[in-house]
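Chemist: Pasting the sequence and the predicted coordinates here, then a few questions.
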Amino acid sequence: MADDIFLTPEEQDERARQWLKDNGPALIVGVVLGLGAIFGWDYYKTSQLEKAQAASTIYAATVAQVTSSELADVSTKVDQLKSDYAATPYAAKAVLIKARQLAQSDLDAAFTELQWVIDNAKESGLVHTARVRQAKIRLEQGDLDAAKQLASHQPSEAFTSHYSEVLGDIAVEQGEYTAARAYYQAAVDGLVEGQSAYAQVLSLKLERLPEAESVSADDQSASE
């Protein structure tokens, strides 16, 4: 206070002791909380780093196993990543590997695994990858409406080409070759750096398109 300058040293000491007596507990609590927040944050960061490292190790083992044999059973490792390390990108990446394996024999099971990625992955690239693959599964199953709905999501720039290609494939199945041509061309135009080699695949799809739309049997009968 302003009148402290008029107190004797003894009186100032007594006032200081009284202030500590009145405010000391709150001061100690504040210090403890502050230190707890600092050390708590450090512990959290360390814990997260350790989790990421553990998940990375399991994922690397998964990749090595599949590299050794495409038919290797990675279920145990993938399930462990899903249950213990779902918040890491390694879990979603491992699930994508498992879904690719399942797609060889069980499309519905593969679709379910891909949905896990969509529901749990934090990285948009992994989510888009899973959704594009889901669209391809529905296309392979002949569910063109579901495939088109999945492929019609607003993509990030890196996935514009992938979505456009799937929409082109759907249009081909529907006999809408003009639309297919537009989608394939959009896929070519949407290629980003690092995807240029895939332009040959898209160009081949464009070259194989019929020039005219397909004519249904009913339309042909009517014209006769």
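Modeler: Yep, that arrived.
Chemist: Going by C-alpha atoms from here, please, whenever you check contacts or count neighbours.
Modeler: OK.
Chemist: Report how many residues lie close to Leu7.
Modeler: Neighbourhood size, Leu7 [other CA atoms under 10 Å]: 11.
Chemist: Kindly report the same for Arg138.
Modeler: Neighbours of Arg138 using other CA under 10 Å come to 19.
Chemist: I'd guessed it sits against Val132; true?
Modeler: No - look at Arg138 against Val132 with CA atoms under 8 Å: they stay out of range, at 10.1 Å.
Chemist: joint contacts of these two?
Modeler: Counting by CA atoms under 8 Å, 6 or more residues apart in numbering, Arg138 and Val132 have no shared contacts at all.
Chemist: Grab the nearest non-local neighbour of Val127.
Modeler: Nearest residue to Val127 in three dimensions, chain neighbours excluded: Ile118, at 4.8 Å (CA to CA, 6 or more residues apart in numbering).
Chemist: and the comparison structure, right after this:
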Amino acid sequence: MAIDDLLDEHEQGERVRNWLRSNALTLVGGVLLGLAVIYGWRWWGEHRLTQSHQMHATYEQAIRQAEAGTADAGAVLAGQQGAYATLAALRVAKIQVEAGKADEAIATLRGVEADPTLQPVVTQRLAQLLIATDKADEALKLLDGQTDSAGLELRGDALLATGQREQAREEYNKALTALDVAAPSRRRLELKLQDAGGRVSDPAEPT
């Protein structure tokens, strides 16, 4: 090997050592940051898993209490958030209704902080219960701004329950317009419109 080559290697080695000395703190910091990210990710995963198990246990407890007829079964879900909590509240409310405890079902649905994607389902189920328990005025306020067929139908039900037949017919007509012609619920909605004194027109005709 030529002397020049050795000098080049020596010079390159010195440059590497100098660079390492100059950047030692940066390198150590990068390694520590990488370890922190890995540890943090593992901790977060374990934390989420623990939370998931706790939530599942809470929701199972609420459902078991509802099935056993325990008072205030829905109180276990009060303030709970997320899709699991919402689905559990809907299940508990259904059990309570079947047991003839509509007021408890209303409290259950009001107590949970519904997942945004499931909020319309909770709102409409709650409105049904309010109408069935002579709280149609509350149901109307709850359904204010509803534009889908199910919401409009419930508004019609609430208006009819308060004696506002003409307004109920308007909501039923709007619901039919928003509903697919082949929808299974169409016949039920047509019967409601007729019971309210309305006329069922052909889907192709203007209402």
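Modeler: Looks like it came in fine. Owing to the predicted nature of the structure, the values given are computational and were not obtained by experimental measurement.
Chemist: Make sure the residue nearest to Val127 of the first structure is actually in contact with Arg131.
Modeler: Yes - with contact defined as CA under 8 Å, Ile118 of the first structure counts as touching Arg131 (7.1 Å).
Chemist: Nearest to the spatial middle of the second structure, which residue is it?
Modeler: Asp115 (2.2 Å; CA atoms, centre = their mean).
Chemist: That one pairs with which position in the first structure?
Modeler: Aligned against the first structure by TM-score structural alignment, Asp115 of the second structure finds its counterpart in Lys122.
Chemist: Check the secondary structure at its match for me.
Modeler: Of the three states, Lys122 of the first structure takes coil under DSSP: H, G, I helix; E, B strand; the rest coil.
Chemist: Who are the contact partners of it?
Modeler: Contacts of Lys122 of the first structure by CA under 8 Å, 6+ apart are 87, 89.
Chemist: Apply 10 Å and report the result again.
Modeler: Neighbouring residues of Lys122 of the first structure by CA atoms under 10 Å, 6 or more residues apart in numbering: 86-89, 92.
Chemist: Could you do Tyr43 of the first structure as well?
Modeler: 37, 49.
Chemist: what about the top helix by length along the second structure, distance to the chain center?
Modeler: Ranked by residue count, the top helix of the second structure under DSSP state H comes out as helix 24-68. Distance, stretch centre to chain centre, for helix 24-68 of the second structure: 22 Å (CA atoms, centre = their mean, to the nearest Å).
Chemist: what's the next secondary structure element after it?
Modeler: helix 83-98 (DSSP states H and E).
Chemist: who does that following helix touch, helix- and strand-wise?
Modeler: helix 24-68, helix 102-111, helix 119-132 (3 or more CA pairs under 10 Å, 6 or more residues apart in numbering; DSSP states H and E).
Chemist: who are the neighbours in contact with the counterpart of Val31 of the first structure in the second structure?
Modeler: The pairwise alignment with the second structure assigns Val31 of the first structure to Val31, based on TM-score structural alignment. By CA under 10 Å, 6+ apart, Val31 of the second structure lies in contact with 25, 37.
Chemist: what do you get for the one 5 residues further on?
Modeler: With contacts defined as CA under 10 Å, 6+ apart, Ala36 of the second structure is in contact with 30, 42.
Chemist: For Trp44 of the second structure, see how far away it is.
Modeler: 12 Å (CA to CA, to the nearest Å).
Chemist: Need the three-state assignment for Gln154 of the first structure.
Modeler: Under three-state DSSP, Gln154 of the first structure comes out as coil.
Chemist: That one: how many residues sit nearby?
Modeler: For Gln154 of the first structure, using other CA under 10 Å, the count is 11.
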